[in-house]
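# Generate a structure from the sequence data that follows.
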Amino acid sequence: MVQAWIYNASDPASPRAPHKYTPNRAVPLSTLDSLGVQQWTREQTTSSPDFVDKIRSQRGYVNTDTVCLSREKLPDYDATLQKFFTVHMHEDEEIRYLLEGSGYFDVQAPRKEGEEDEEWIRIALTAGEMIILPAGMYHRFTLDENNFLRCMRLFKEDPKWTPLNRAPELEDNQYRRAYVETYLKPSSSVQAA
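The predicted structure is shown next:
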């Protein structure tokens, strides 16, 4: 099952470390749901594509590809992981189905009323789990300390991956505005379990 917690930004460890508070500040899946993050877990089987085919059909995904993130397979490994960890958004959904390995998506939590510091929710994913981040949501990605992940990416059109790095002018982007209007409310706060 997908796990999530408040990211401890004061932890000086590598971004690939868990960055948990002590005690951990777990985030219930209902909070992810309220932010538009959808997730599924499926027991890994070697020959049953029905799980992915069902999601593809329901959501209109017509193309897929598979990527492997490891020091051996990814050119410019460290620079590429740094690029993935730069806060960005997309103008379409980001959907990933993990086939092997593990990693973290961090999503921006709603600001608590009266507070200016932003919090991040770290979402840990392992093989057999699928996640969809909505268009317009600020997020970042990194591998965990295992430094390996193989995943399927799904697309509604031709495969593309166009990150828009966070910048003040993105607040006027129609996809960002739609995300904020739909999911972020001024009085929202992150619920820890």
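
# C-alpha from now on. contacts and neighbour counts both.
Will do.

# Helix or strand next in line after the strand ranked longest in the chain, which one?
Longest strand in the chain, counting residues (DSSP state E): strand 94-108. Once the chain leaves strand 94-108, the next helix or strand it forms, by DSSP states H and E, is strand 120-126.

# between that following strand and strand 94-108, how big is the angle?
Here strand 120-126 points in a direction 140 degrees away from that of strand 94-108 (axes from the mean of the first three to the mean of the last three C-alpha atoms, to 10 degrees).

# And the contacts of strand 120-126?
Residues outside strand 120-126 that contact it (C-alpha atoms under 8 Å, 6 or more residues apart in numbering) are 2-7, 27, 98, 100-109.

# how far is that strand from where the chain is centred?
7 Å (C-alpha atoms, centre = their mean, to the nearest Å).

# do the same with stretch 7-24
In terms of C-alpha atoms, centre = their mean, the centre of stretch 7-24 is found 17 Å from the chain centre.

# Could you do stretch 63-73 as well?
With C-alpha atoms, centre = their mean, you get 16 Å for stretch 63-73.

# Now the second one, please; I'll put the structures next to each other:
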Amino acid sequence: MRAYYHDNKDEVDFREEHDSGVAVSESKLSAIGVLYYFFDNEEDVNGLAKERNYKNRDQVVLSKDNFPGGETALKAKLDSFYEEHLHEDEEIRYILDGEGYFDVRDDEDRWIRTKLTKGDLLILPSGIYHRFTLSQKNYVKALRLFKDEPKWLALNRPADNNKYRQEYLNSIKV
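Next up, the predicted model:
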């Protein structure tokens, strides 16, 4: 994983690196509730899943070849994933192949971009504003883990009065 501040050049395709040149440490990510792990295999992921009580999982492949509707449908899905939003559950992704970006808001409301590749596992806390996109390679295969049945409700910003958003802000003392 590489983490850095986003360059905020919105006129450039969101699948580009958008690297401002300012690195972000894992400790900074941890301070805002984002947890990172690297695992060589799914057996190690299973250990974390047991430890954190993740009961459900599935796999997703995002690519123009594997996405119903091809490039146009994939682009539309990426546009929706890139809308700033939060979830009321943790979002856990383990990259099996390919690469993608999760952008998360820090405690000063700046975007931090994390580039994930094979073996990277990222846990986003419930209530954190974030977004996702593929890289220019336009391909990722990921394992999604869930504590309970998957909820696919994305609450677009602003959702500041949401209970989970308030709990998140209290947890990082903002």
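
# Please state their TM-score.
TM-score for the superposed chains, counting by TM-score structural alignment, normalised by the length of structure 2: 0.93, backed by 170 aligned residues with a C-alpha RMSD of 1.2 Å.

# circling back to that earlier point, just the buried ones among the contacts of strand 120-126 of structure 1, please.
Neighbour counting over those (16 or more other C-alpha atoms under 10 Å) leaves 2, 4-7, 27, 98, 100-109 as the buried ones.

# so who does the spatially most central residue of structure 2 touch?
In structure 2, the residue lying closest to the centroid (C-alpha atoms, centre = their mean) is residue 102, at 3.8 Å. Residue 102 of structure 2 makes contact with 113, 114, 115, 116, 130, 131, 132, 133 under the criterion C-alpha under 8 Å, 6+ apart.

# can you tell me which residue in structure 1 aligns to it?
Counting by TM-score structural alignment, residue 102 of structure 2 lines up with residue 105 in structure 1.

# same question, residue 121 of structure 2
Under TM-score structural alignment, residue 121 of structure 2 pairs with residue 130 in structure 1.

# counterpart of residue 59 of structure 1 in structure 2?
Aligned partner of residue 59 of structure 1 by TM-score structural alignment: residue 52.

# what's the answer for residue 92 of structure 1, then?
By TM-score structural alignment, residue 92 of structure 1 lines up with residue 89.

# For its match, which non-adjacent residue is spatially closest?
Nearest non-adjacent residue to residue 89 of structure 2, counting by C-alpha to C-alpha, 6 or more residues apart in numbering: residue 126, 4.7 Å away.

# for residue 184 of structure 1, same thing?
Nearest one to residue 184 of structure 1, counting by C-alpha to C-alpha, 6+ apart, is residue 110 at 6.1 Å.

# For residue 120 of structure 2, which residues are in contact?
For residue 120 of structure 2, the contact set (C-alpha under 8 Å, 6+ apart) comprises 1, 36, 37, 38, 39, 94, 95.

# Residue in structure 1 paired with the fourth one?
Think residue 38 of structure 2. Structural alignment (TM-score structural alignment) places residue 38 of structure 2 against residue 41 in structure 1.

# residue boundaries of the strands in structure 1?
Under DSSP E, structure 1 gives strands at 3-6, 38-41, 63-70, 88-89, 94-108, 120-126, 129-133, 139-143, 148-155, 164-165.

# quick one: the closest residue in space to residue 41 of structure 1 that isn't next to it in sequence and residue 95 of structure 1, what's the gap?
Excluding its sequence neighbours, the residue lying closest to residue 41 of structure 1 (C-alpha to C-alpha, 6+ apart) is residue 129, at 4.4 Å. To residue 95 of structure 1, residue 129 of structure 1 is 11 Å away according to C-alpha to C-alpha, to the nearest Å.

# How about residue 107 of structure 1?
Look at residue 107 of structure 1 and residue 95 of structure 1: by C-alpha to C-alpha, they are 14 Å apart.

# With residue 15 of structure 1 instead?
Residue 15 of structure 1 is 21 Å from residue 95 of structure 1, by C-alpha to C-alpha.

# Likewise for residue 125 of structure 1?
Counting by C-alpha to C-alpha, the gap from residue 125 of structure 1 to residue 95 of structure 1 is 12 Å.

# So for these two, which sits in the more crowded spot?
The residue with more neighbours, out of residue 125 of structure 1 and residue 95, is residue 125; 26 against 19, by other C-alpha atoms under 10 Å.

# What are the contacting residues of stretch 159-172 of structure 2?
31, 32, 33, 85, 86, 88, 107, 125, 126, 127, 128.

# list the buried ones in that stretch?
159, 164, 165, 168, 169.

# Please name the residues that touch the residue lying closest to residue 21 of structure 1 once chain neighbours are set aside.
Distances taken as C-alpha to C-alpha, 6+ apart place residue 8 nearest to residue 21 of structure 1, at 5.7 Å, with adjacent residues excluded. Neighbouring residues of residue 8 of structure 1 by C-alpha under 8 Å, 6+ apart: 19, 20, 21.

# For ChimeraX, write the select line for the buried members of the residues you listed.
Typed into ChimeraX, the line below selects the buried ones among those, using 16+ other C-alpha under 10 Å:
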select :19,20
